[in-house]
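In: Following is a predicted model, sequence given first.
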Amino acid sequence: MAAVVDACQLGTGFYFQRLIEEPRSSFWPKNCSFQWLSKGFLSKPTVLKSSPLPFHGGMSYVQKKKGFHVLSPNISSPSTAVESLEAWDDEYDGVIINPESLPSSANAFASALRASLSHWKLKGKKGVWLQILEEQSDLVPIAIQEGFNYHHAESGYVMLTYWIPNEPCLLPASPSHQIGVAGFVINDKKQVLVVKEKCPCSCSGLWKLPTGYINKSEDIFDGATREVKEETGVDTIFLEMVAFRHAHLVAFETSDLLFVCMLKPLSYEITIDEKEIQDAKWMPIDELLGQPFYQEDHMSKKAIEICIAAYDNRYSGFIAHQLVSKFDGQLSYLYYDRI
């Protein structure tokens, strides 16, 4: 969800300044920590040991203030041995560049990147992944100049990619979905826990189910119970997932998945989050569905009707079952009906 926003912002965050000939200088921020990509994406690390490739002219880069000047190819530069960038092989005949090993100057980075691309092309490699940390952001325009494309961004870094073969790119697209949850909480009096949000949107003034986005690496059912707790102060446990909605071209043209979860209340006293919620209360089902909004919004009305059917044991949703997958060797949750 947030990744999409950062990637868009980075599009105007870096730039080339106009050509100004001046003495070359080296610039590089202090070393910074780096956490590698998720498991299952990398094979064992290998350091490229290609023959040194001399850098003969071509574009050179000079750092000035917060931008780079591109020096024309006819400016003489001494021939120096250029080593390839340190990188790991991935499982798909591609490479992933180690951001901690990037050269300490713009010119060295440009020449090493160009030499590495030539080396990987000779080896028949395909996709190249280049993560540039926030502290290294001055290197982004150089990589773009060499043919890299933006893939995605997170807090602290931007990921760039390069497709070597002269054929359609097969690298996976950037993250395209945001994931939300809605919590249906009903007490023994058949009253539903509802909130009225502080927002100028179409749901302004509407009594609705507590909803929100799940956090990074958070399970769906944990996100549902957390959102209910944060917005209303009511403790709950997850029972089952009863439905989900898939919509497209929502925020920043991303797709949106909303999972509707049945939750059992463990407490009943309401304490609202005044930053997000205008009010919250226990409301009879008929009063909830009697609002004009639900007479016009057939999807929201159907979702609540499904929740009521599940409460009355006329419908079975999906329960979270924890299993180990051989794909990554980790425990995760598979949602399915009772067998």
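Out: Now that the structure is in, tell me what you want to look at.

In: rest of the way, CA atoms for contacts and neighbours
Out: Fine.

In: and G290, how many residues sit next to it?
Out: Here the count is done by other CA atoms under 10 Å, and G290 has 12 residues near it.

In: Now do it against F221, distance only.
Out: According to CA to CA, to the nearest Å, G290 and F221 sit 28 Å apart.

In: Test my guess that L288 contacts L209.
Out: No - using CA atoms under 8 Å, L288 makes no contact with L209, being 9.6 Å away.

In: quick one: contacts of the lengthiest helix in the chain?
Out: When the chain is parsed with DSSP state H, its longest helix is helix 106-122. Here helix 106-122 makes contact (CA atoms under 8 Å, 6 or more residues apart in numbering) with 26-27, 50, 53, 55, 60-63, 82-85, 102-103, 126, 139, 142-143, 146, 164-165.

In: So for it, what gets flagged as buried?
Out: Using 16 or more other CA atoms under 10 Å as the burial criterion, the residues of helix 106-122 that qualify are 106-117, 119-120.

In: do you know how far R314 is from Q191?
Out: R314 sits at a distance of 18 Å from Q191 (criterion: CA to CA).

In: what sits against K208?
Out: Contacts of K208 by CA under 8 Å, 6+ apart are V194, V195, K196, L288.

In: Looks like the second one contacts I277 (just checking).
Out: Yes - between V195 and I277 there is a contact under CA under 8 Å: 6.8 Å.

In: From the contacts of helix 106-122, which land in helices?
Out: Among those, DSSP H puts I142, A143 in helices.

In: which of the contacts of helix 106-122 are buried?
Out: Buried residues within the contacts of helix 106-122, counting neighbours by 16+ other CA under 10 Å: 27, 53, 55, 60-63, 82-85, 102-103, 126, 139, 142-143, 164.

In: Run a quick neighbour tally on I270.
Out: Neighbours around I270, by other CA under 10 Å: 17.

In: which stretch of helix or strand covers it?
Out: Under the criterion of DSSP states H and E, I270 resides outside all helices and strands.

In: What separation do you get for it and K281?
Out: From I270 to K281 the distance is 7 Å (CA to CA).

In: would you turn the buried residues of helix 106-122 into a markdown table with distance to P200?
Out: Compiled in a markdown table, these are given as follows (distance: CA to CA, whole Å):
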| residue | distance to P200 |
| --- | --- |
| A106 | 47 |
| N107 | 50 |
| A108 | 51 |
| F109 | 48 |
| A110 | 48 |
| S111 | 52 |
| A112 | 52 |
| L113 | 49 |
| R114 | 51 |
| A115 | 54 |
| S116 | 52 |
| L117 | 50 |
| H119 | 55 |
| W120 | 53 |
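
In: Second structure follows, compare the two:
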Amino acid sequence: MSSVLTKFHNSNKHLLLKKQPHGAAIMQEFHFKHGEASASSTITSPKETPTNLSEIFQKSIVDQYRAIKVEIGSQVNISSTDEFETILGQALQAWQNKSSKSIDFNSRVRSVHLKIDAKFSELIPICLKKFGFTFHHCKPEYIYLHKWLASEEKNTYPPYCQHYVGVGGCVVDFEKEEILIITEKINLLPSHMKPYKFPGGQLDHHEFIEEGVCREVREETNVETNFKGILGFRYKKAFRFDNPDIYYICLLEPKSQEHKKAISACPTEIDLCQWVPLDVYFKYESLAPVQEHARKLLKRCLEMRKQNPEECDKLLFKSTFQSKDHALSIDKFKEVEPNPEFLLYPNV
């Protein structure tokens, strides 16, 4: 990490912080005592994790939305729920006094967030019933609670993520004019009636589209692939748990003929996977709407590829891994006729 030079005001003194050790971060801490809160900046190493409950609250961090974040991890020592209730009550009183719009924004406290390890689930009713916190989100290992303090302002703190992102791998052997298709085990239809589709699934946390689609194809079919680009996508308003879903249809090709021959169905997810001639695939009936649209996109892409491969590649949406900059040009998309359940892009 490069040198960090930061000038800040603390107790009416200006301090100059010079080069810090690798991994150190500048954080603004809010200290409270007898109903009063004061802010200061400090250099904190990620390795320094306090275990004392009072110290956890003393070293709470404020983010860009002026929200206090208190993380109560599994390593924290809490003697009793009464101790937690007392310390939280004192902290909230101090932070509430800093929530007025008359206070400079960079010194204000607008909301409080508690990230509580599942180990301390007995603290949750205290936060909800005694202090008026609400649920923000939860995961198997923790729960995240929220309380808006700035009564003079509208609650504008961002909600938790609301969309799923899925990928489908349209894997084509351009040389032999074959395509990789599968049927899924988890389907209520009998085997002979299951619709063919592309291998794919949901992106993992912190995963690029390119990484995710190649991983899904590998996990479901054992075929290693190279990412060519994005053919199009489907947006569905209500998917799993009534959340929207974005499904990207990606064009891939096998890394080699040897990789292509390594095809093998995942025993837990896939009923059948096979290479099919493109002319046979284009005659298949009863595909799902998304797969029908994907087939049209692929057909158009292959027709253009025969005429001018370079121009065809320009139509595929790609990202630049070196800069982590996803260069998707929205002007290339044309919205199709709206559907009450989902939209498909681009128009074909």
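Out: That came through fine. These figures come from a predicted structure and were not determined experimentally.

In: Once they're superposed, tell me the TM-score.
Out: In this superposition the chains share a TM-score of 0.70, using TM-score structural alignment, normalised by the length of the first structure; 261 aligned residues with a CA RMSD of 2.7 Å.

In: returning to that earlier point: shared neighbours of V195 and I277 of the first structure, which are they?
Out: E231.

In: higher neighbour count, those two?
Out: Legend: neighbour count by other CA under 10 Å for V195 of the first structure and I277, higher for V195 (25 against 17).

In: Distance check, the equivalent of the more buried one over in the second structure against Q28 of the second structure.
Out: Alignment note (TM-score structural alignment): V195 of the first structure maps to I182 of the second structure. For I182 of the second structure, the distance to Q28 of the second structure (CA to CA) stands at 52 Å.

In: T46 of the first structure and Y162 of the first structure: what is the separation?
Out: Counting by CA to CA, the gap from T46 of the first structure to Y162 of the first structure is 19 Å.

In: These two: which is more packed in?
Out: For T46 of the first structure versus Y162, neighbours defined as other CA under 10 Å are more numerous around Y162 (23 against 12).

In: and H136 of the second structure, how many residues sit next to it?
Out: Neighbour count for H136 of the second structure, taken as other CA under 10 Å: 16.

In: and it, that one's in a helix?
Out: No - using DSSP: H, G, I helix; E, B strand; the rest coil, the assignment for H136 of the second structure is strand, not a helix.

In: Tell me if L48 of the first structure really is in a helix.
Out: No - using three-state DSSP, the assignment for L48 of the first structure is coil, not a helix.

In: so it makes contact with I96?
Out: No - if you go by CA under 8 Å, L48 of the first structure and I96 don't touch, sitting 11.4 Å apart.

In: got any residues that touch both of these two?
Out: A87.

In: Name the residue in those two with the higher neighbour count.
Out: I96 (21 against 16).

In: What does that one correspond to in the second structure?
Out: Per TM-score structural alignment, I96 of the first structure is aligned with K69.

In: Look at its match and give its secondary structure.
Out: strand.

In: any idea how far G200 of the second structure is from it?
Out: Counting by CA to CA, the gap from K69 of the second structure to G200 of the second structure is 37 Å.

In: try G132 of the second structure
Out: Counting by CA to CA - G132 of the second structure and G200 of the second structure are separated by 42 Å.

In: The two: which is more packed in?
Out: G200 (26 against 13).

In: right, and that one touches G166 too?
Out: Yes - checked against CA under 8 Å, the pair G200 of the second structure and G166 is within contact range at 7.4 Å.

In: residue ranges for the helices of the second structure, please.
Out: Counting by DSSP H, the helices of the second structure are 53-58, 81-96, 124-125, 209-221, 257-261, 278-281, 289-307, 309-315.

In: Just give me the mean distance for the strand ranked longest in the second structure relative to the first structure.
Out: Determined from DSSP state E, the single longest strand within the second structure is strand 225-236. On superposition with the first structure, the mean distance recorded for strand 225-236 of the second structure (mean CA distance after the TM-score superposition for the first structure) is 0.9 Å.

In: in the first structure, what residues pair with that strand?
Out: Against the first structure, strand 225-236 of the second structure falls on residues 236-247 (TM-score structural alignment).

In: Give the other helices and strands that the longest strand of the second structure contacts.
Out: helix 209-221, strand 245-254, helix 289-307, strand 342-345 (3 or more CA pairs under 8 Å, 6 or more residues apart in numbering; DSSP states H and E).

In: what's the burial count for the alignment partner in the first structure of K299 of the second structure?
Out: Aligned by TM-score structural alignment, K299 of the second structure pairs with I308 of the first structure. Neighbourhood size, I308 of the first structure [other CA under 10 Å]: 19.

In: quick one on the thing from earlier: and among the helices of the second structure, the most buried is which?
Out: helix 209-221 (a mean of 22; mean count of other CA atoms under 10 Å).

In: can you list contacts of that helix?
Out: Contacts of helix 209-221 of the second structure (CA under 8 Å, 6+ apart): 167-169, 199-204, 223-227, 250, 263-266, 269-270, 273.

In: Run the chain-centre distance for stretch 98-116 of the first structure.
Out: Taking CA atoms, centre = their mean, to the nearest Å, one finds the center of stretch 98-116 of the first structure at 26 Å from the center of the full chain.

In: ditto for stretch 239-259 of the second structure
Out: 16 Å.

In: which one in the second structure is aligned with K281 of the first structure?
Out: K281 of the first structure maps onto Q274 in the second structure, by TM-score structural alignment.

In: quick one, what contacts that match?
Out: Taking CA under 8 Å, 6+ apart, one finds L180, I181, I182, I263 in contact with Q274 of the second structure.

In: Near the alignment partner in the first structure of F208 of the second structure, how many other residues are there?
Out: In the first structure, the residue paired with F208 of the second structure is D219, using TM-score structural alignment. By other CA under 10 Å, the residues close to D219 of the first structure number 13.

In: Return the residues in contact with D219 of the first structure.
Out: No contacts exist for D219 of the first structure under CA under 8 Å, 6+ apart.

In: Tell me how far P103 of the first structure lies from Y162 of the first structure.
Out: To Y162 of the first structure, P103 of the first structure is 19 Å away according to CA to CA.
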